[in-house]
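# just coords:
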């Protein structure tokens, strides 16, 4: 079982959001399970109901909520309740907002049915909101409108106004807005101060989802993001995330609990008691009837750590995130596309999303640490959250070393793979049947000696020799215009030429070059003789100014030397035809003489 469990309390667990525990919370949960009471009404468990009321007031004051959200008087409509999850809290508040919107609209148009009004209701949220908001809209059978966030991933007032204007023009009824403080993707914050007055003006139920960041509001320095909370109708966050309280535990406050009563009030006779209507019955504040004694573990944690102890814990998590942020910024291969807030850092490798995706998969497969991704405006990022109360600076440094090492491997593999991909324009493909027919003209194979140190035997197909999207004649003319013709009157050359002429076959690229050069040399020799007799006709293959009288003597030695080296670089494995080389003995070149080196004996130069 140990190897099959994801260890959420590990100091190297950086995925999702924290799901912390503590010994006080563990003891409180054990005691609640031992008591095992079901506190759906005050009568079913007075201690559970009253302790929940007390700790929700404590916690509300700790995070700086206005008094409107607290249980202060018996006639006060506001108050807090412990739900199972933030997702359920969003759904509950959406249903309450829907009930209030239908009730108000029926006062104006009593002839309309509830279902008809419901079909025109529209809820709003940011494109960075949690998936539970979408799920709430699906279950509540209302349209959910996602408004694009700004460059800081924050929902702004002007974009909300524009969306409201368009929907009202189309006959729809806006009724609900979910604002996120501490988004899941990058811990971004919607602009509550801009959105709040609009919701009050347009009579939208304003719900604040602060599932992760809400715990941080215990520290006064982080309450700036809570500005505008006075405009909200409800707010929820999870002590089970960052406050070291065991799951499940979500704190939710509302200004007007009567809206919850109108939505969820089903009170048969067997659930009524002598204090019904006087005491709080939390079954009217939630979807399920039954209720665990969750307040006990929350009370244990607050009593054990106190405000200062919880503040110290939160600030240490933020400090760890700042440490990791500095490490990421020190490596130019990485970037942080969104500003760090609280205890979460999002980072990625510079370049394509594929690089970061490969990095995350390799990190998780290695098993040294665990992270999850997010998508921010089309960018694939890795979320790094300090999720364990046991995480130390040494753990952060170790995890960063693992990330850097894995990144080096991924980048090397990525560039090595891309280096093998040709970057030139792809050549046209020739069908195999067509190449076979053309192979008959070129022989079965060719020895390409263009790279003397690494000759390769290739199929002598037309597709291998020519680029089909270029003019063959133009290409050949261009190559021969730059061909340097040296002194080729060697025994090996003459033997190859005689073999080709006798057999009618050509065996190698060298043989073809020898034949062409030998033919051109013959033409040049005849031209030289005609010029000596006073004939000045131009050669059909070369320009007149390419043959100069003095060039042959000046370049004879250099060309002969080039010819000698070129002959060394050419392969002799397929130069000799089988039916020719046996009859033609090897000829040894005569030693050079002064006469042979004289200018008069030199062949025509190019």
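It's in. Nothing here was measured: the structure is a model prediction, and the numbers come from that model.
# Only C-alpha atoms from now on, for both contacts and neighbour counts.
OK.
# Strands of the stretch 201-350 of the chain, residue ranges please.
All strands of the stretch 201-350 of the chain, identified by DSSP state E, counting those that start in this stretch, fall at 205-209, 234-237, 250-254, 334-335, 344-349.
# would you say residue 7 is within a helix?
No. Assigned with DSSP: H, G, I helix; E, B strand; the rest coil, residue 7 falls outside any helix and is coil.
# thinking again about what came up before, residue 11 is nearest to which of the strands of the stretch 201-350 of the chain?
Proximity to residue 11, assessed across those by C-alpha to C-alpha, is greatest for strand 344-349 (14.4 Å).
# give the contact list for residue 45.
Taking C-alpha atoms under 8 Å, 6 or more residues apart in numbering, we find residue 45 in contact with 37-39.
# returning to what we had before: reformat the strands of the stretch 201-350 of the chain as CSV; add distance to residue 136 and mean neighbour count.
Shown next, in CSV, are those (distance: least, C-alpha to C-alpha, whole Å; neighbours: other C-alpha atoms under 10 Å):
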stretch, distance to residue 136, mean neighbour count
strand 205-209, 13, 27
strand 234-237, 15, 27
strand 250-254, 16, 26
strand 334-335, 35, 18
strand 344-349, 26, 25
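# Output those strands in TSV, with distance to residue 555 appended to each entry.
Output for the strands of the stretch 201-350 of the chain, formatted as TSV (distance: least, C-alpha to C-alpha, whole Å):
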stretch	distance to residue 555
strand 205-209	88
strand 234-237	91
strand 250-254	94
strand 334-335	59
strand 344-349	59
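# for comparison:
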């Protein structure tokens, strides 16, 4: 493809994306295809001869689009958002066009240095401690996901802890990526200790954490990492980081704070309470701009208060990577800050987002989503047919329909049936979790396209479908 051919087809692609975003509301939110349907519509063998790019776009419409669940749809409420804003997409396009492999400073100095600036900017926007800056002992790095960041943090924590039988501490509400990180790093799932949670708030119990660590020390284990969560995946519960941090400091255990979803809310001063204790106690901290900060996947930022253990754990320098800049010690080589060697120029899209929206625009997005979530919560609270989880500090609302006279098993089954019928309708998309012994529904607001009318329409559809399920249950 020549530059002129690229220019011509590129314009068509940009037009296609713009038209898609303008009309996304016309599609069913969740893909309506059956398993294997997309594969069956595609040739079984690759083409022998090249095809015009127009044929690719035609099949995009004919085959691919019907199999897409539309994460940018204004009625997508199932999971934490995966925003794909215009400036982020353009930044990603620039990254693809440059084709940089940023494993070393020397392989593209701008790739590394722009990233150091952008993660420092974001740390400032979130009011994170100065020790997380890349011009101090710590620093930030863009990872593929909070799951990848968990592996890096655990490797650094294990390096600092030294040899021994390592232990990791999570709660029942901690993201499953921490258990996977224990498996990947060789610590093993059997050495992941589950800390009790408060029955009401579902937040980690620091006293039980202290007892588990003390117990493990007596048994000869090496307490290595505690994960505290700010905004759990199920219900956005917030662990008491200051009290957990005190326990970690008393026992010399690495504290990793997982704020994957909720951490970016701290761009708003009124949400900065969520990071209480981070400045004093956190050894590592992760949040995902690709969830709620208008930056398309993948873009997860991990900060460390001291990068030395991480670099010691991950640095391997074969001869073919040696160069004068790395040997000087004056540059950052991000290959030592992640598991893979190679890395994309992800900083371009986050840089584009911050420059386009500015702090003011980012705050407006977070506040608008919070207001819309409050609107939905008020609708639930006012309806006697539903129970509202009163804890909804961010953009997620959890709620549960009431099924009079039903056992808990019957109630859970009816709630699941209600969710499946709503999702099958294509009008909205919800997800579920299990909290305090019950199946509950999750309603996550985060799309920049969502407006008050979408919230109201979703509630009307939920209430109408509830009535339909209830009527059918009475007839059984």
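Here it is on my side, so go on. Note that the structure is predicted; figures quoted are calculated from it, not measured.
# ok, the contacts of residue 45 of structure 1 in structure 2, which still hold?
On the basis of both residues aligned by TM-score structural alignment, their matches' C-alpha atoms under 8 Å, what survives of these in structure 2 is 37-39.
# which of those residues lies closest to residue 579 of structure 1?
Distances from residue 579 of structure 1 to these, taken by C-alpha to C-alpha, are shortest for residue 38, at 105.2 Å.
# any idea what residue 383 of structure 1 aligns with in structure 2?
Using TM-score structural alignment as the criterion, residue 383 of structure 1 maps onto residue 442 of structure 2.
# name the element its match belongs to?
Using DSSP states H and E, residue 442 of structure 2 maps to strand 438-444.
# That strand vs structure 1, average distance?
Here the mean offset of strand 438-444 of structure 2 against structure 1 after fitting is 0.5 Å, by mean C-alpha distance after the TM-score superposition for structure 1.
# Also stretch 465-473 of structure 2?
After superposition onto structure 1, stretch 465-473 of structure 2 sits on average 1.0 Å from its aligned residues (mean C-alpha distance after the TM-score superposition for structure 1).
# All the helices of the stretch 251-400 of structure 1, residue numbers only.
With helices called from DSSP state H, counting those that start in this stretch, the stretch 251-400 of structure 1 shows them at 257-264, 295-329, 353-366, 393-419.
# measure residue 254 of structure 2 to residue 166 of structure 2 for me?
Here the criterion is C-alpha to C-alpha, to the nearest Å. By it, residue 254 of structure 2 lies 12 Å from residue 166 of structure 2.
# scratch that, residue 306 of structure 2
Taking C-alpha to C-alpha as the measure, residue 306 of structure 2 falls 20 Å from residue 166 of structure 2.
# Kindly report the same for residue 473 of structure 2.
According to C-alpha to C-alpha, residue 473 of structure 2 and residue 166 of structure 2 sit 51 Å apart.
# Quick check on these two: which one has the bigger neighbour count.
residue 166 (22 against 11; other C-alpha atoms under 10 Å).
# give me the stretch of structure 2 that stretch 187-198 of structure 1 matches.
Residues 236-247 of structure 2 are matched to stretch 187-198 of structure 1 when aligned by TM-score structural alignment.
# what about residue 186 of structure 2, how many residues close to it?
Using other C-alpha under 10 Å, residue 186 of structure 2 has 12 other residues around it.
# ok but it is inside a helix, no?
No. If the criterion is three-state DSSP, then residue 186 of structure 2 is coil and not within a helix.
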